[in-house]
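*Asks:* Sequence and predicted model, in that order:
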Amino acid sequence: MGGAGSGNRWRTGARRKCEDLLDLRISDLSKGGLLSPGRRGNLEWTVGGRPFRSIDIFTREDSLELTYRRLGPAQEWQRVLEVIALDSADQYFGGERRWFICPCCDRRCAVLYAGEEFRCRLCLNLAYRSQSEDHRYRCLSRARKLRQRLGGAAANTPLQLLDKPTGMHWRTYNTLYEKGVALEQATLRAFSEIALKLNAVSR
């Protein structure tokens, strides 16, 4: 049976999804201290807990050097050295925020995706998976994410059974809780409308 976004995956010309490609996030590099000039490091992606792909990173004053392997035309492994320019912008409350500069379009971006080379979402013509979901499933997906953010061990844990996560402010908790309730109600209304239409057709 079809689920969220079912059918779109196999359509001719369907756009690839961001979630299907490995991503390189400026926030992850910042948290790992890899944006300081002179730093060397390694990022590794895993699938099912096992190493899947990795890249070596060397940071210069205004760029990153990425070294990794990819399959060539003859299915042979090739070593690639790719340089990604960096930019920075002052924050309103002080400090600065770093950005990648996409090598293809020179646009500032916070995330690059591993296509043939690392490029921004627009240059790779990627879509978000949520864009192929209809309104019902989009609300359902957002409600599940909010439940998990509020500490739900499973995506379908009822909101009313969740306590405030340790360290979260009550104001934040109440805001997220109210959003979650609104999304759940919108999802129930949407599915109820479908059920009523199907019932009317079957009569």
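*Replies:* Received, thanks.

*Asks:* Please count neighbours and contacts with C-alpha atoms only from this point.
*Replies:* Will do.

*Asks:* So which residues of the protein form helices?
*Replies:* Under the criterion DSSP state H, the chain contains helices at 26-31, 135-149, 170-202.

*Asks:* tell me the angle of the second one relative to helix 170-202?
*Replies:* Orientation check (axes from the mean of the first three to the mean of the last three CA atoms, to 10 degrees): helix 135-149 against helix 170-202 gives 150 degrees.

*Asks:* Pipe the helices of the chain into a markdown table and attach distance to residue 112 and mean neighbour count per row.
*Replies:* Shown next, in a markdown table, are the helices of the chain (distance: least, CA to CA, whole Å; neighbours: other CA atoms under 10 Å):
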| stretch | distance to residue 112 | mean neighbour count |
| --- | --- | --- |
| helix 26-31 | 9 | 14 |
| helix 135-149 | 23 | 18 |
| helix 170-202 | 29 | 14 |
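
*Asks:* out of those, which comes closest to residue 101?
*Replies:* Closest to residue 101 of these is helix 26-31 (CA to CA; 10.8 Å).

*Asks:* how much space between residue 135 and residue 187?
*Replies:* According to CA to CA, to the nearest Å, residue 135 and residue 187 sit 8 Å apart.

*Asks:* structure B:
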Amino acid sequence: MKAEHLCSVDVREWARRGYLRGAGGFSWSWHRGEEPAGSIRVSVHGPAALTLAYTFGAGNDKRNVAERVNVVCTPCAYGGSRQWFACPRCARRVAVLYLRGGYFGCRLCKRVAYSSQSEDDLDRLWRRQHKIERRLDDHWQRPKGMRQQTYDRLFAELLECEERREGAFAMLAARLMGWR
């Protein structure tokens, strides 16, 4: 299963929003486009633990789950601290927990991969080209305020990316046609 398609909770975002300070609770929900994909109720038990309460399943197979997740703090180099989830399955220190199979766990325990891990050369080149194109204006024009040197470098990377993609496509086509 791909990480981008699963409901997940990120301790960094919750800490940034101040949800993990003190005791109390909050609700968290996910959406796929405009459609709601799920929600949970989070109870904060001081700085070291949370309870994630949610329902999963459909019809007569609905189950209510209350899962305890420990929060671990590590000191930062220049002061302060960083919060992490302790995976409920293996106790590894992680920033993100994924909901799969009705329970939360880390990427390793839940056997979750990123979409980019299954990309071939063509997909990687397309993704790289789109990333460069997002930095440029329409029709690959230099955006206002961008240095000419930066634009020249990006434009050269874009041309190289297109050339490499065409070469990879030609190799794929030759392989599919049985040419050598």
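*Replies:* Yep, that arrived. Fair warning: this is a prediction, and the values are worked out from it, not measured in the lab.

*Asks:* circling back to that earlier point, using TSV, please lay out the helices of structure 1 together with distance to residue 42 of structure 1.
*Replies:* Formatted as TSV, the helices of structure 1 follow (distance: least, CA to CA, whole Å):
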stretch	distance to residue 42 of structure 1
helix 26-31	10
helix 135-149	28
helix 170-202	35
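
*Asks:* Out of those helices, flag the one nearest residue 74 of structure 1.
*Replies:* helix 26-31 (32.5 Å).

*Asks:* Would you check the span in structure 2 matched by that closest one?
*Replies:* Using TM-score structural alignment, helix 26-31 of structure 1 corresponds to residues 11-16 of structure 2.

*Asks:* State the number of residues packed around the counterpart of residue 52 of structure 2 in structure 1.
*Replies:* Aligned counterpart of residue 52 of structure 2 in structure 1: residue 66 (TM-score structural alignment). Residue 66 of structure 1 is flanked by 18 other residues according to other CA atoms under 10 Å.

*Asks:* And for residue 48 of structure 2?
*Replies:* Residue 48 of structure 2: 17 neighbours (other CA under 10 Å).

*Asks:* Would you mind measuring from it to residue 72 of structure 2?
*Replies:* Between residue 48 of structure 2 and residue 72 of structure 2 the computed distance is 6 Å (CA to CA).

*Asks:* Look up the closest residue to residue 83 of structure 2, ignoring the ones flanking it.
*Replies:* For residue 83 of structure 2, ignoring the flanking residues on the chain, the nearest one in space by CA to CA, 6 or more residues apart in numbering is residue 73 at 4.5 Å.

*Asks:* Distance of the one you found relative to residue 125 of structure 2?
*Replies:* Separation of residue 73 of structure 2 from residue 125 of structure 2 (CA to CA): 39 Å.

*Asks:* do the same with residue 60 of structure 2
*Replies:* Distance of residue 60 of structure 2 to residue 125 of structure 2, given as CA to CA: 47 Å.

*Asks:* With residue 58 of structure 2 instead?
*Replies:* For residue 58 of structure 2, the distance to residue 125 of structure 2 - CA to CA - is 40 Å.

*Asks:* what's the answer for residue 94 of structure 2, then?
*Replies:* Taking CA to CA, one finds residue 94 of structure 2 at 30 Å from residue 125 of structure 2.

*Asks:* Give me the contact list for the match of helix 26-31 of structure 1.
*Replies:* Stretch 11-16 of structure 2 is contacted by residues 20, 21, 83, 84, 85, 95, 96 when judged by CA atoms under 8 Å, 6 or more residues apart in numbering.

*Asks:* Return the members of the residues you listed classed as buried.
*Replies:* Buried members of these, counted by 16 or more other CA atoms under 10 Å: 20, 83, 84, 85, 95, 96.
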